[in-house]
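Novice: sequence first, then the predicted structure, then my questions.
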Amino acid sequence: MNVKVKTLIQAMALKKFNQNQLAKRSGVSRNTINGMLKGKKTTNIDTLGKIATALEISPLELIDADN
């Protein structure tokens, strides 16, 4: 599934996380996060859940249902 890149960037900014910090806190590789931020990588619900948990938001906020 595709990720709402703008929402992911905003959530990271609110938590003051860079890619490395998000990777460490979520257990998701930095390369995966980087690919999502560039809009080049789709993901599964498990990975999205880990990222959302680290950012303290709902995974539903990150799902781009339009694509």
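Specialist: Done, it's in. Note that the coordinates shown come from a computational prediction; the quantities given were computed from them, not determined experimentally.
Novice: make it CA atoms for all contacts and neighbour counts henceforth
Specialist: Noted.
Novice: would you map the strands across this structure?
Specialist: Ranges of strands within the chain: none, based on DSSP state E.
Novice: which ones are touching residue 17?
Specialist: For residue 17, no contacting residues are found, by CA atoms under 8 Å, 6 or more residues apart in numbering.
Novice: second one coming, line it up with the first:
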Amino acid sequence: MQEILQLDMVKIKELVYQRLWTWNELAKKANISTNTIYALQSHRRNASRRTAYKIAKALDISPCEIIQGGDSNEEQA
């Protein structure tokens, strides 16, 4: 069974903006479809571990930086 993750799309959006990328550029660099990016952004879809890893690798960060609940300083509900 594949683990499903909630990504922090606000943080991802900030990182994309800082790099002056578009969502299309992120998708291309992460080797995932643009539709996947838009589905994640609109919360119509959660990410697999593999997708989270690909996005993090494209952004040159650790996957735990974009997984909601992955940061130990984040408040728990």
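Specialist: That came in fine, so what should we check first? Everything quoted here is computed from the prediction, not taken from an experiment.
Novice: report the TM-score for the pair.
Specialist: Once superposed, chain against chain, the TM-score is 0.88 (TM-score structural alignment, normalised by the length of structure 1); 67 aligned residues with a CA RMSD of 1.5 Å.
Novice: just give me the match in structure 2 for residue 50 of structure 1.
Specialist: Matched across to structure 2, residue 50 of structure 1 falls on residue 54, judged by TM-score structural alignment.
Novice: could you find the closest non-adjacent residue to its match?
Specialist: Nearest residue to residue 54 of structure 2, sequence neighbours excluded (CA to CA, 6 or more residues apart in numbering): residue 30, at 5.0 Å.
Novice: counterpart of the one you found over in structure 1?
Specialist: By TM-score structural alignment, residue 30 of structure 2 lines up with residue 26 in structure 1.
Novice: which residues touch that match?
Specialist: With CA under 8 Å, 6+ apart, residue 26 of structure 1 has these contacts: 50, 51, 53, 54.
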